[in-house]
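In: following is a predicted model, sequence given first.
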Amino acid sequence: MIQSNTVLSRYTTILFLGVKSNTYIINGVINVLVQNTEKQQTNQIQNNSKTNKTMEKKPMFKKIPDSPEPDQLIDRAFKKARQEHNQKSKTKEIEKIHIAADLIKHELEKIVNKYPNFDQLPEFYYDLAATTIDIDKTKKTLASINWARNMMETIISKSHKKRKTKTDLEIRKEAYGRISSILREIEPDLKHLKQTRKKLRQIPQIKNMPTIVITGYPNVGKSTILSRITSSRPKIETYPFTTKNLEIGILEKNYVKYQVIDTPGLLDRPLHKRNNIEKKAIHALKHVADSIIHVIDPTGRCGYPEDKQEKLYQEIKQTFKKTPITKAYNKKDLHKKETKEGHSISAKTGEGIEKLLEETIKPIEIEKPWEKYQK
């Protein structure tokens, strides 16, 4: 704040270190007030709703609002201006500009605010977002929306200055024309964000807690294991690029809650049968899994011979090199095969499940991943 005894002289606008700035000379001292560029302003707005590098509790992509149609937004703004301005005011035409421009400004600001800061996304979400959308293009699109938002403020500001040379009615008509022109200019950007929102909302929301992933061929008993070890009905989350869903349940053990994820349609067949996009989506799970239970059906009743199941196990080990994996031979109630490694269990009867969980959780308890989630 400039004190009353301060002498303020000379005001100029310059480029300071490549950034537009205002220069004041106060008591003979040059002071530079840097004005943010549109890109910086976009980042500032997004930073207000930054997520930590851990996964937030609220679904980040579900909060993104739909992008309005330009003509519909124009109609809403002008209608509100007609209805809410003070008809007895001498400056009622200027008030209409304020009301219309403010509505549009807040609608556009809401879009920018609700998009996550992509550079701050947890790796799991970033990898899936990068596979799903063009992140660089989306950033540029958000910058365009922020430019339009700033232009609404400019239109309001200029409407007052023009009163010296034009009538209020002329100013209002000119402002309305400029508002309409700006919104139609960003119409392609709004359409892009509408499609981007649809794609991002398909990304599953994973809780910020220690996570166990269940893998194995179809029909080996993964969903039965999930239902048996978790306390509630599994939550269903869609996963990009597949026709299947993630099934997510919560396990509580030794006063610690674990997220357990079944992956039907994902980690249930060899990677060489996947296209590149599917592989990227699968690899994103590496950022989530703290431990893995790989299920094998030695009876072959699942429809896949045991040697194929063992090969998939080796592929999972290669894909998740840094993640501990516990092998579970299911359907113990239907066979008497002795296993040299892993655990023989029956998801149907519950036999061996408790010991399997102890082995699965042991490496997680040593690493204590919940400490990183609490940061």
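Out: Done, it's in.
In: drop to CA atoms for contacts and neighbour counts, all remaining ones
Out: Noted.
In: show me the contacts for the closest residue to T360 other than its chain neighbours.
Out: Nearest residue to T360 in three dimensions, chain neighbours excluded: T326, at 6.0 Å (C-alpha to C-alpha, 6 or more residues apart in numbering). The contact partners of T326, taken as C-alpha atoms under 8 Å, 6 or more residues apart in numbering, are S291, I292, I293, H294, G342, H343, L356, E359, T360.
In: how close does the third one sit to D189?
Out: What it means is I293. 44 Å (C-alpha to C-alpha, to the nearest Å).
In: remind me which helix or strand the residue nearest to T360 belongs to.
Out: Following DSSP states H and E, one finds T326 within strand 325-329.
In: which helices and strands does the following helix or strand past that strand pack with?
Out: Sequence order places strand 343-344 as the next helix or strand after strand 325-329, per DSSP H and E. Under the contact criterion of 3 or more C-alpha pairs under 8 Å, 6 or more residues apart in numbering; DSSP states H and E, strand 343-344 touches strand 325-329.
In: list the buried residues of the strand it packs on.
Out: Buried residues in strand 325-329, counted by 16 or more other C-alpha atoms under 10 Å: I325, T326, K327, A328, Y329.
In: check it against this one:
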Amino acid sequence: MSFGGPRWPQEPHQPDGGTGHDPYGQQPAGPYGQQQPQDPGAGPAPYGQGREPYGQQPQVPPYGPAREPFGQQPAAPFGTAADGTPDWSALAEASETRQRRRRWLIAGGGVLATAAIATVVAVAVVNGGSGGGTAPTASATTAVPGGAEVPTDGTGPQPSFSSVAPAPPADPMDFLATAAKDTAPLTPEGLFPGRKLTFGDRVYTKGATGSTTQCAGAGRDGLGAVLQRHGCSRVIRATYVRDGVAVTVGVALFADQGKALAAKEGARGGIAPLAGAGVGDFCRATVCLRRSNALGRYAYFTQAGFTDGRKVTTSDTAVFKTSDDLGAFAFNQIYARGRAQASAAATAPAGGQ
């Protein structure tokens, strides 16, 4: 589609350069009032001859239609070829032109109607804002679909925000510090799960596990007495073995963080090795590596040595690495208890509902 104004119908082009009909819309002159051809050798026609009498019709030649003057062809009606058949191409073009002009007129009318409506709305807005109306009050509102009203001057109800900062997320250590908050179930399998322990690229096989409330019997060479003196309530143990090195890790529970720290600081001797489940006695009548530490209300201890009874020396890095791995694992398991309880408290409904 091109723009720039409607195209008006054009006259069909004729082979002889004409337009196909009289430019003024006149029909070709009939025989009335025309001179009849004269014989070239005859003289002027007598007066009154050469014309049809007044009121009489011209004589039609006996054969064929009346002839036009020499060199002229009768004008064909618009859309009709010279041989009298309809010029379908010209008629189609004229019809298409009329349809195009009608579409342009409809489109132009729509634009004018839109402009008129916009003008009326603008005038109404200007008149509504003039001094002739009543000024809006402080509680002016704007109606929205559905019947609701939205304040337009900012004096309506406004969202309120609490000036009290939200409470920070619970600290896992808060739940590990005292027995009053550290109430999650505690079992040997929950603290030392599975049959194997993978720590980095090292895999340890778990041996025997145990739990006792007789803390004095869970220590050796004086550690049992220290645990009992500071109020130990329970000891959970587990043994792991790898490449001829065995280690027993023991976790002792106390009433609060202060008592667990005091037991760690006063520790002497070590946790009693726990044999069984494929692991024989170790660290008996020999030198082993003993360590102690504390986290919250938990004190944890390790004792590592060779399964064949050899003494541990400072050059036995495999024994030190085993003790480090199991100590770090115990720390992680205890801290995971505190984190789980803190997360549960953060998502619990208010008021314990």
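Out: Happy to help now that I have it. Not measured: the values here are computed from a predicted model.
In: any idea what the TM-score comes out to?
Out: Remark: TM-score between the superposed chains equals 0.18 [TM-score structural alignment, normalised by the length of the second structure]; 116 aligned residues with a C-alpha RMSD of 7.2 Å.
In: and of the buried residues of strand 325-329 of the first structure, the nearest to Q44 of the first structure?
Out: Using C-alpha to C-alpha, I325 comes nearest to Q44 of the first structure of those, at 42.2 Å.
In: need the contact list for that closest one.
Out: Contact analysis of I325 of the first structure by C-alpha under 8 Å, 6+ apart lists S291, I292, I293, H294, K317, T360.
In: what helix or strand does the third one sit in?
Out: If you go by DSSP H and E, I293 of the first structure is part of strand 291-296.
In: next, the angle strand 291-296 makes with the following helix or strand past that strand.
Out: As assigned by DSSP H and E, the chain's next helix or strand after strand 291-296 of the first structure is helix 306-319. Counting by axes from the mean of the first three to the mean of the last three C-alpha atoms, to 10 degrees, helix 306-319 of the first structure lies at 160 degrees to strand 291-296.
In: how about helix 306-319 of the first structure, which residues are buried there?
Out: Across helix 306-319 of the first structure, burial judged by 16+ other C-alpha under 10 Å covers E306, Q309, E310, L312, Y313, E315, I316, K317.
In: just send these back as JSON lines, with distance to D75 of the first structure too.
Out: Shown next, in JSON lines, are the buried residues of helix 306-319 of the first structure (distance: C-alpha to C-alpha, whole Å):
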{"residue": "E306", "distance to D75 of the first structure": "65"}
{"residue": "Q309", "distance to D75 of the first structure": "61"}
{"residue": "E310", "distance to D75 of the first structure": "63"}
{"residue": "L312", "distance to D75 of the first structure": "58"}
{"residue": "Y313", "distance to D75 of the first structure": "59"}
{"residue": "E315", "distance to D75 of the first structure": "57"}
{"residue": "I316", "distance to D75 of the first structure": "55"}
{"residue": "K317", "distance to D75 of the first structure": "58"}
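In: closest to A130 of the first structure out of those residues?
Out: Nearest to A130 of the first structure among these: I316, at 22.9 Å, using C-alpha to C-alpha.
In: quick one: the closest one and I214 of the first structure, what's the gap?
Out: 11 Å.
In: take the buried residues of strand 325-329 of the first structure and write them to TSV, including distance to L128 of the first structure.
Out: TSV is the format used below for the buried residues of strand 325-329 of the first structure (distance: C-alpha to C-alpha, whole Å):
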residue	distance to L128 of the first structure
I325	23
T326	26
K327	27
A328	29
Y329	31
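In: let me know the secondary structure of E252 of the first structure.
Out: Classification of E252 of the first structure using DSSP: H, G, I helix; E, B strand; the rest coil returns strand.
In: go through the helix or strand where L246 of the first structure lies and flag the buried ones.
Out: Counting by DSSP H and E, the element that carries L246 of the first structure is strand 245-253. Burial within strand 245-253 of the first structure, assessed by neighbour count using 16+ other C-alpha under 10 Å, is assigned to N245, L246, E247, I248, G249, I250, L251.
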